[in-house]
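Colleague: Pasted the sequence and its predicted model underneath.
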Amino acid sequence: MSTPLSGPSADPALASGDLGELAWIEVIQKMDQVYSDLLQHEVALEEKNRALEESHQFIESVLASISDLLIVCDRNGTIQEVNSSLEHFTGKASAQLLHTPVFELFGDSDETAKARELLISHGQAGAHDCELQLRAGNGALVPVSFNWTPRLSRTGKLVGMVVTGRPVGELRRAYEALRQAHDDLKRTQSQLLHAEKMVSLGRLVAGVAHELNNPISFVLGNVLSLRRYTTRLDKYLDAVHGTAAAADPGLAALRAELGIDAIKRDLQPLIDGMIEGAERTRDIVDALKRFSAVDKAARDSVDLADVIRRSVRWVVQSAPTRFQVSHDLPPGLSCQGSSGQLQQVVMNLIQNACDATATTPQPSLHIAGMVSDRWLTIIFRDNGPGIASEHMAHLFEPFFTTKPVGQGTGLGLSISYGIVERHGGQLTAHNHPDGGAVFTLTLPVRTR
C-alpha cells in the first residue's frame, strides 16, 4: 500500500486559483491609480487652460485699448497680429491684414523701401521716431511716427518686430495744446505778480496823494488870489503914473529903468503858467487817487475820437514843432467810461511816443481806429527805435522807466493800464516789424 501525498502541491487546482485572484487584485489597484492620476492631470490641465484663456483675454483687452497703431510681424515682415486702432486707421479687418507683408501698408515705393531698410538695418537694435507715410482707409497718405522694437527668442535670435506708430498730426496737436497751456500758465503768473504789485502800489499812492493834496490846494489858492491882486496893482500903478508923471519927470525915468512895463506884461503869463502847473499837478494827484482805489463814479458815454483829437492838440502844443501826429478815426468810436480818465490814457500814450521819437530825424505818430460788433481798437504806432526786448516784460510795472533820472516817474503806463483794465479793456504793446513801437488800446463798445 502506497503513502498519500502532502504539502502545497497536494492540490494544484487550488494553488492556481489563489494566484489568479491576487493578479487581478493587483491589476485593479494599478488601474485605480492610473485613473486617479488621469483625473489629477485633467484638473491641472483645465486650470492651466483657464489661466491661458484669461491671459489671452487680458492681452486682447490691452491690445484693444492701445490708441497707437500696433503691428506684430515676423523677421520677414509678415504681419502676425494687429490691434483695433490699426484696423480703424486702414479700414481693414484683422483677417485682411494677417499673414500679409507689413510693407503693403505704406504709401508708395519710396516709403516701402524706407520701411524695408529700417527692418533690415535696425532689426537687432530697433528704431525710434521714424516718420513714414502710411496709407489710410480713405486712401490719403498720413505721416506717422513709428517705433520698431525687436522680438528675440530665448537664445537671443531675432524672431520678429513689434511696430508702434502714432499719426504726427495728433502729436502736433498735443504739443500745441501743451504749449498753449504753458503760455496760459505764464500769463496767469504774470497777472498775479502784476496784481500783487498794483496792490502794494495802491497803498503807497493813496498815502502820497493824500499828503500832496493839501499843499497843492494851498499853492493853487494863493496863486489865484495873486492873480486878482495883480489886476488891482495894475490899475493903481497906471493911476499913480498918470497923475504924478507930469509933476515929477524922474518918475517916468525910474519906471523905464526898473522895467515896470515889462514886468506888468510878464506878470500875467507867469501867474497863468503857475496856475496851469498847479492844476496839472492837482490832476496828477487826482489820477493817483483814482489809481489807488476802484472808481465808483458813474460811467458816461465817451466819444473817443473827440478825446483823441483833444489830446493830440494839447500834447502837440507843448511838443517840438517837428513832432507830427496823424490819425484815421472812423465814426462810432464810443464807449462807456470816464472821459477824463480815458483822456489821461491817450495823452500818456501820445506823450510817450513824442519822447520815444525825440532822436528820430522826422518824429511822427499815427493813430488808427477800428470798430467791431463788441470792441473798438485804437492803435498808436510811432517811428521811434521801438521797445527793447529786455524791457517788454516790465513795461507796465509801477516805477519802471527807461528815461533818465528826473525825467520820468515810471507811473504813466501803470496808471493807464489800471484805468483801461477798470474800463473792461486791455492795453498791450509790441514792436512793429517795420520798426517803431505799437500800443494797442481795446475797449468795449458802448452798449445801447
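Modeller: Right, received. Where do you want to start?

Colleague: Going by C-alpha atoms from here, please, whenever you check contacts or count neighbours.
Modeller: OK.

Colleague: Tell me which stretches of the protein form strands.
Modeller: Per DSSP state E, the chain carries strands over the ranges 69-74, 79-82, 127-135, 141-152, 158-167, 300-303, 324-328, 334-337, 364-371, 375-382, 426-431, 437-444.

Colleague: Pasting the second one now:
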Amino acid sequence: MVTMISLNNAKPAPTLDDLIGIGHCKIGFYKALQHKVEELEQANQELLINRKKMQLILDGITDLMLVLSEDYIIQQTNHVAAEWYPDTDVIGSPCYQILRKRTTPCPECPVQLAITEQRIVKDLCSFTIDSHLKYYEMIASPMPKDSNGLRRVLLFKRDVTLEKRYQVKYAQSEKMATVGTLAAGIAHEINNPLTSISGFAQGLQRRVNKLVGRVEDELVADFDEYTETIITECLRCRDIVKTLLTFSRPLESTRSIVRLNQCVGDILFILQHHLKDQQNISVKTTLDPNLPVILGDESQLKQVIINLVINAFDAMKDGGEIEIITRKGMDNTVKLIFKDTGSGIAEEILEKIFDPFFTTKQVGQGTGIGLSTCYGIVSNHQGTITALNNQEKGASFTVLLPEAIL
C-alpha cells in the first residue's frame, strides 16, 4: 500500500525576511548579553575595589578581631590573630582556649552577656604574660544571625597596658601631690609638740641621776629606760615628718656626675652590719664595668638603693638571695635592678605599692613611705621605677635613669 502524503499540511519554507528577522533577534540578544556582562564586570571591579578598601581598613586595625559563634567557636579573624598566635590554629577553636588557655568558658564572659542581652559589652581584663602584667580591653558586639539562623558576636581585644600605666602614673602623681599638701600642713603642727616632748624627756633624763640613793635602783633604771625610749621615738617621728616633707616640695639638691656602681658598693659597705644579722640571706652583684654615668643627687639615689635593698631583706624572712644588677638600657638610659627570691608581690596590690602609707607590714614595722619616697626621688631624676614578680620566685624592682650628656 502506498501512503499518500498531503502537500497541503507541509510547513512553508522560511523566507529571506524570516531569516533576516531571526538574525536581528540574535544580534539584539548578543548585544544585551554583552551589555549585561560589561555591567557585571564593572560591578565586580567596584566590588574588588571596595573589598581592597575594606581590607586596608581592617589591616590598619591593630586590635584583635574575632567573629564567634554562640558556643564560643572562632569563625573568622583579622590579620592580628596570626601575629599574636603565630603557631596556633585559631579558626575552629574555642576563644577561651586561645585567649585564656582555659578548658571551660570564662566566668562573666562578655561574649555571653552580649548574646543574651543583645547589647555591646565592654570589659577590662588583666593577664600575666612572661611575668609581665598586661591589660586588655574586651568589646563584644552582637551581630545579625547567619544564614543558618545562628547568633554570632564580634569580639575586639585591644592591648591597653601602656594606657593603663600612664593612668597609674598620673594617679600616682595626683596622690603624691595630695600627700604633699597634707604633709606641708601638718609637719609644722607635729614638729612643735615633738620638740617639746623630746626636750622635756631630755630634761628628765638629766635629773634621773639625782634620784640615785633616794629611790629604788630598779625605779631609777625604769625612768632612764622610759626617757630614752621617748627620746628615740621622738627622733623617729622627726625623721618620718622630714620624709613626709619630701612629698610637699622638690628636694633641694645639687646635681653632679653619679656612678651607680660606686653607689651600690658604698651602700653595701654601710649595710655590712645588717648583712651579718641576716646570715641566711646572700647578696650578689652583677655590675656593668662600662656603665655610663648619670646626672643626679648622689645622696638621694643612695637613699633609693638603701630602701630597695632593705625592702628585699624584709621580703625574705626565710632566707634567700638578693641580686643587684646594673646595665645599659635602651634610648640612652641606665638600668638598676633589684631581684630577690622572696614571697613576691600579690597581684592585687602590685599597683598600690608606690602609694604613700601603703604597707603590708604589721603595725609598727613599717610606715609605708619607703617605696613612695623612691618613686618621688626617681621621678625627680626624670626616671621611672617599676615592680613585677619574677617568673621563678620573688620580685624585681627596676629603676631606669637617663644617661648624663657630657
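Modeller: Noted; the coordinates are in hand. Just so we're clear, the structure is a prediction, and the values are computed from it rather than from any experiment.

Colleague: Provide the TM-score value for the superposition.
Modeller: The TM-score (TM-score structural alignment, normalised by the length of structure 2) is 0.55; 301 aligned residues with a C-alpha RMSD of 5.1 Å.

Colleague: still on that earlier bit, export the strands of structure 1 as JSON lines, with columns for mean neighbour count and distance to residue 252 of structure 1.
Modeller: Putting these into JSON lines (neighbours: other C-alpha atoms under 10 Å; distance: least, C-alpha to C-alpha, whole Å) gives the following:
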{"stretch": "strand 69-74", "mean neighbour count": "22", "distance to residue 252 of structure 1": "108"}
{"stretch": "strand 79-82", "mean neighbour count": "20", "distance to residue 252 of structure 1": "116"}
{"stretch": "strand 127-135", "mean neighbour count": "18", "distance to residue 252 of structure 1": "102"}
{"stretch": "strand 141-152", "mean neighbour count": "19", "distance to residue 252 of structure 1": "101"}
{"stretch": "strand 158-167", "mean neighbour count": "20", "distance to residue 252 of structure 1": "101"}
{"stretch": "strand 300-303", "mean neighbour count": "16", "distance to residue 252 of structure 1": "56"}
{"stretch": "strand 324-328", "mean neighbour count": "15", "distance to residue 252 of structure 1": "48"}
{"stretch": "strand 334-337", "mean neighbour count": "21", "distance to residue 252 of structure 1": "59"}
{"stretch": "strand 364-371", "mean neighbour count": "19", "distance to residue 252 of structure 1": "51"}
{"stretch": "strand 375-382", "mean neighbour count": "22", "distance to residue 252 of structure 1": "56"}
{"stretch": "strand 426-431", "mean neighbour count": "17", "distance to residue 252 of structure 1": "62"}
{"stretch": "strand 437-444", "mean neighbour count": "21", "distance to residue 252 of structure 1": "59"}
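
Colleague: who's in contact with residue 162 of structure 1?
Modeller: 70, 71, 72, 73, 148, 149, 150, 151 (C-alpha atoms under 8 Å, 6 or more residues apart in numbering).

Colleague: what do you get if the cut-off is 7 Å, keeping everything else the same?
Modeller: Counting by C-alpha atoms under 7 Å, 6 or more residues apart in numbering, residue 162 of structure 1 makes contact with 71, 72, 73, 148, 149, 150, 151.

Colleague: rewinding a little: can I get the strands of structure 1 in JSON lines including distance to residue 61 of structure 1?
Modeller: Formatted as JSON lines, these follow (distance: least, C-alpha to C-alpha, whole Å):
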{"stretch": "strand 69-74", "distance to residue 61 of structure 1": "13"}
{"stretch": "strand 79-82", "distance to residue 61 of structure 1": "12"}
{"stretch": "strand 127-135", "distance to residue 61 of structure 1": "25"}
{"stretch": "strand 141-152", "distance to residue 61 of structure 1": "21"}
{"stretch": "strand 158-167", "distance to residue 61 of structure 1": "17"}
{"stretch": "strand 300-303", "distance to residue 61 of structure 1": "65"}
{"stretch": "strand 324-328", "distance to residue 61 of structure 1": "66"}
{"stretch": "strand 334-337", "distance to residue 61 of structure 1": "61"}
{"stretch": "strand 364-371", "distance to residue 61 of structure 1": "57"}
{"stretch": "strand 375-382", "distance to residue 61 of structure 1": "53"}
{"stretch": "strand 426-431", "distance to residue 61 of structure 1": "52"}
{"stretch": "strand 437-444", "distance to residue 61 of structure 1": "54"}
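
Colleague: hang on, the earlier thing: which one of the contacts of residue 162 of structure 1 is nearest to residue 365 of structure 1?
Modeller: Using C-alpha to C-alpha, residue 148 is the member of the contacts of residue 162 of structure 1 that lies nearest residue 365 of structure 1, at 60.1 Å.

Colleague: residues contacting that closest one?
Modeller: 126, 127, 128, 161, 162, 163, 164.

Colleague: Which pair of these spans the longest distance?
Modeller: 128 and 161 (12.8 Å).

Colleague: nearest to residue 313 of structure 1, of the strands of structure 1?
Modeller: Closest among the strands of structure 1, using C-alpha to C-alpha: strand 324-328, at 9.3 Å.

Colleague: how much does that closest one deviate in direction from strand 364-371?
Modeller: 10 degrees (axes from the mean of the first three to the mean of the last three C-alpha atoms, to 10 degrees).

Colleague: Quick check: which helices or strands does strand 324-328 of structure 1 pack against?
Modeller: Using 3 or more C-alpha pairs under 7 Å, 6 or more residues apart in numbering; DSSP states H and E, the elements in contact with strand 324-328 of structure 1 are strand 364-371.

Colleague: Apply 8 Å and report the result again.
Modeller: helix 304-318, strand 364-371 (3 or more C-alpha pairs under 8 Å, 6 or more residues apart in numbering; DSSP states H and E).

Colleague: Need the ones you listed in TSV (columns: distance to residue 287 of structure 1).
Modeller: Formatted as TSV, these follow (distance: least, C-alpha to C-alpha, whole Å):
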stretch	distance to residue 287 of structure 1
helix 304-318	16
strand 364-371	24
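
Colleague: Which of those sits closest to residue 199 of structure 1?
Modeller: Among those, helix 304-318 sits nearest to residue 199 of structure 1 (C-alpha to C-alpha), with 28.7 Å.

Colleague: mean shift of the closest one relative to structure 2?
Modeller: With mean C-alpha distance after the TM-score superposition for structure 1, helix 304-318 of structure 1 departs from structure 2 by a mean of 4.4 Å once superposed.

Colleague: and that helix, how far from the chain's centre?
Modeller: 35 Å (C-alpha atoms, centre = their mean, to the nearest Å).
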